[in-house]
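Enquirer: kindly generate the corresponding structure for this input.
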Amino acid sequence: MSAIPPVTLEHIRRVPKVLLHDHLDGSLRPETVAELADATGYRGLPTTDVGELGRWFREAADSGSLVSYLETFAHTCGVMQTEDALVRVAAECAEDLADDGVVYAEVRYAPELFVERGLTLDAVVEAVQEGFAQGERRAAERGKFIRTGTLLCAMRQHARAQEIAEIAVRYRDTGVVGFDIAGPEAGFPPTRNLDAFEYLRTNNAHFTIHAGEAFGLASIWEAIQHCGAERLGHGVRIVDDIKSDPDGTAHLGPLASYVRDRRIPLEICPSSNVQTGAAASIADHPIGLLARLHFRVTVNTDNRLMSGCTVSSEFAALADAFGYGWADLQWFTINAMKSAFLDFDLRLALINNVIKPGYAPLLA
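Expert: Next up is the predicted model:
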């Protein structure tokens, strides 16, 4: 009987993983940013040296401020204003995730951010869907399996949520699996978009809401109780409703209890949370407490370019910080698959036929 391998980055890459919170415009390869800037005539990059550019994105994102973190997207969005660029970025995204062992991914983006050169919102969606289809095929040709779904975001500081929600419903049979609102939380509560959420519920459509990242419990409460969010994008500030005794005994407040009791998934992005100041470090991240208390915790990347991370590297960092083993990583993965905006039969098939068999040799 062969020995069970240690939980290292190299071995983590080989097991199946599920990703629910990843931004398309935060996932570009540095070389793609540089090449698309040259091809499209975008002149705003801080440097065209690929190595320096990758470092610049990571360092600029290490600001401790969500607002400053979001400013880095001016450059990625700046080079994603053509159909060809969108197809390429989406295809490479699928390939990169497949190479990291991700078997199912939901990748989100805001169509309204890619219309500066005249593309329609529908053209943006169709280009991205074509890109993901290409990426899935290219991954399959190399023996890598991945299934992707997209989430359409509306920017919470703008006023197009209803319009984007309608597009999400219109394209839900062609790979768009849900809706989200993104952007700065402070000053832009989710209740500004109640009409969009009511429309989505009426049309039996799935949606998640960025809440509880830079802003606190009020953001989470509104997202769930007023808007009806099925999942929480980040949701890490739910820890503010948990009090711990010196001996480690935890006492959940009413909102934290509700979130846990209802099994509302938390789309937690550890490295990103450290960059934006939502957590002091990986070792101090609330995910340790939330996982111990059996919240529906999922592990995500948020923006792989800005954080210089992958799902595998996030797992490795958590394993190092909290001593997680293979059973814990399988638990995070199944949590995510259970929480996906995918048909029940497909979720069950991926859990039973892909995820559990992938971890089984590691749990003996």
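
Enquirer: from here on, just use CA atoms for contacts and neighbour counts.
Expert: OK.

Enquirer: ranges for the helices of the stretch 101-250 of the chain?
Expert: 121-141, 161-170, 194-202, 217-221 (DSSP state H, counting those that start in this stretch).

Enquirer: which one of those is the most hemmed in?
Expert: helix 217-221 (a mean of 22; mean count of other C-alpha atoms under 10 Å).

Enquirer: what comes into contact with that helix?
Expert: Residues outside helix 217-221 that contact it (C-alpha atoms under 8 Å, 6 or more residues apart in numbering): 185, 189-190, 211-212, 232, 235, 237-238, 240-241, 255.

Enquirer: another one to check against the first:
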Amino acid sequence: MTQQPTFDEIRRAPKVLLHDHLDGGLRPQTIIDLARESGYDRLPATEAGALGDWFREAADSGSLERYLETFAHTVGVMQTREALVRVAAECAQDLADDGVVYAEVRYAPELHTSGGLSLDQVVQAVLDGFREGSDGRGIRVNSLLTAMRHQARSMEIAELAVRYRDVGVAGFDIAGAEAGYPPTRHLDAFEYLQRENSHFTIHAGEGFGLPSIWQAIQWCGADRLGHGVRIIDDIQVASDGTAKLGRLAAYVRDKRIPLEMCPTSNLQTGAASSLADHPIGLLRRLYFRVTVNTDNRLMSGTSVSKEFAGLVDAFGYGWDDLQWFTVNAMKSAFLPFDERLAIINGVIKPGFAQLKWQA
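Expert: Next comes the predicted model:
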């Protein structure tokens, strides 16, 4: 029997990350430093260890709405160019240290303008930070620009994403509390992106059920689903383990629509009760286009390696499973086909082959 991958081995594997929030991945000490520099005086703790613990504990509420409240403190200290460059550079460094070779990191430009920055200045600062942090580290980091689903600026952010798509912005997203804010409220933005041949993903099926997924796909035309956990509600599993897919679940699987799953975060927001019961196990068995992501590394105290290690423990996954998740993610990235193929064949497969041989 092949030995299961260890955490240290997993860290050395080339990994791909599609769903990670810039304002959810700050280093606690960086938050403290930036708060001191900007005069932000509302932090719940001023020691890095205690502050990191507070974020994780506050996020463990089981409520998406309560989980989202923690971002007031990270966004609060990300209101200057210098702060955005630092946070983005450290994000790229931290991901590279975890073995990530390609990442799409999302953020909402509209949340970073209270200090006087324009939307364009916000985007440029983050791009500069990613470039600085990626230099010489064997990682490529692109941006996804997010519009908040409870606001009315999605068209403006969609136009911003198209304007910067050739210099590091890979696509568009909407995020925020799902209940009461369906993606169809932003239909004009999605139709504009489709006319511009641009990519977008939609947070759907995390805090709300199948109607959110259905609207994201069939009304809005999403390329990927952010989370998509509740697709499980359209699958019936018999006592003998056989599964019957409803029409929406079958469509998602047949069309190979990528699911940006974030196991630890899903537990925190109540989208799943335990890792062993997380829908990712069934969806992987049924060959949905599942990818493994972090969502918010600070709030979840996680990394891609930790997510993989948790799945190895919960489901007994081996190297072939981890490579399958990774190739899924690279296939689903908002990059040109030839560039995706080059990373799969030139980086991911050789990297996993070496680790499997050493094991």
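
Enquirer: after superposition, what is the TM-score?
Expert: Here the TM-score for the pair of chains, by TM-score structural alignment, normalised by the length of structure 2, is 0.98; 357 aligned residues with a C-alpha RMSD of 1.0 Å.

Enquirer: before we move on, the earlier item: next, format the helices of the stretch 101-250 of structure 1 as a markdown table and append distance to residue 58 of structure 1.
Expert: A markdown table is the format used below for these (distance: least, C-alpha to C-alpha, whole Å):
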| stretch | distance to residue 58 of structure 1 |
| --- | --- |
| helix 121-141 | 25 |
| helix 161-170 | 30 |
| helix 194-202 | 34 |
| helix 217-221 | 27 |
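
Enquirer: so for residue 338 of structure 1, which of these sits nearest?
Expert: Residue 338 of structure 1 sits nearest to helix 194-202 of all those, at 20.0 Å, using C-alpha to C-alpha.

Enquirer: structure 2: matching residues for the closest one?
Expert: Aligned by TM-score structural alignment, helix 194-202 of structure 1 falls on residues 187-195 of structure 2.

Enquirer: mean deviation of the matching stretch from structure 1?
Expert: By mean C-alpha distance after the TM-score superposition for structure 1, the fitted stretch 187-195 of structure 2 averages 0.3 Å away from its aligned residues in structure 1.

Enquirer: spit out the contact partners of the counterpart of residue 334 of structure 2 in structure 1.
Expert: Aligning on TM-score structural alignment places residue 334 of structure 2 opposite residue 341 in structure 1. Residue 341 of structure 1 makes contacts with 177-178, 206, as judged by C-alpha under 8 Å, 6+ apart.

Enquirer: ok, and the residues you listed in structure 2?
Expert: Counting by both residues aligned by TM-score structural alignment, their matches' C-alpha atoms under 8 Å, structure 2 reproduces these contacts from those: 177-178, 206.

Enquirer: the helix or strand harbouring residue 90 of structure 2 maps to which residues in structure 1?
Expert: Take DSSP states H and E as the rule and residue 90 of structure 2 turns out to sit in helix 81-97. Per TM-score structural alignment, the counterpart of helix 81-97 of structure 2 in structure 1 is residues 83-99.

Enquirer: list the buried residues for the matching stretch?
Expert: For stretch 83-99 of structure 1, the neighbour count (16 or more other C-alpha atoms under 10 Å) marks 83, 85-99 as buried.

Enquirer: follow-up on the earlier one: ok, and the most crowded of the contacts of helix 217-221 of structure 1?
Expert: Within those, residue 211 tops the neighbour count with 33 neighbours, counted by other C-alpha atoms under 10 Å.

Enquirer: which residue lines up with that one in structure 2?
Expert: Using TM-score structural alignment, residue 211 of structure 1 pairs with residue 204 in structure 2.

Enquirer: what of residue 227 of structure 1?
Expert: Alignment note (TM-score structural alignment): residue 227 of structure 1 maps to residue 220 of structure 2.

Enquirer: show me what contacts its match?
Expert: 183-184, 187, 190-191.

Enquirer: which parts of structure 2 are strands?
Expert: Assigned by DSSP state E, structure 2 shows strands spanning 15-21, 100-107, 140-148, 169-175, 200-204, 224-227, 235-237, 243-245, 259-261, 290-292.

Enquirer: of those strands, which is nearest residue 155 of structure 2?
Expert: strand 140-148 (8.5 Å).

Enquirer: in structure 1, what range does the closest one match?
Expert: The aligned range for strand 140-148 of structure 2 is 147-155, by TM-score structural alignment.

Enquirer: in the superposed pair, what's the mean gap between that stretch and structure 2?
Expert: Relative to structure 2, stretch 147-155 of structure 1 is 0.4 Å off (mean C-alpha distance after the TM-score superposition for structure 1).

Enquirer: centre of the chain to the match of helix 81-97 of structure 2, how far?
Expert: 15 Å (C-alpha atoms, centre = their mean, to the nearest Å).

Enquirer: and if you look at stretch 72-92 of structure 1?
Expert: Using C-alpha atoms, centre = their mean, the offset of stretch 72-92 of structure 1 from its chain centre is 17 Å.

Enquirer: quick one: contacts of it?
Expert: For stretch 72-92 of structure 1, contacts defined as C-alpha under 8 Å, 6+ apart pick out 24-26, 28, 32-33, 36-37, 40, 42, 44-45, 57, 60-61, 113-117, 119, 123-124, 127-136, 306.
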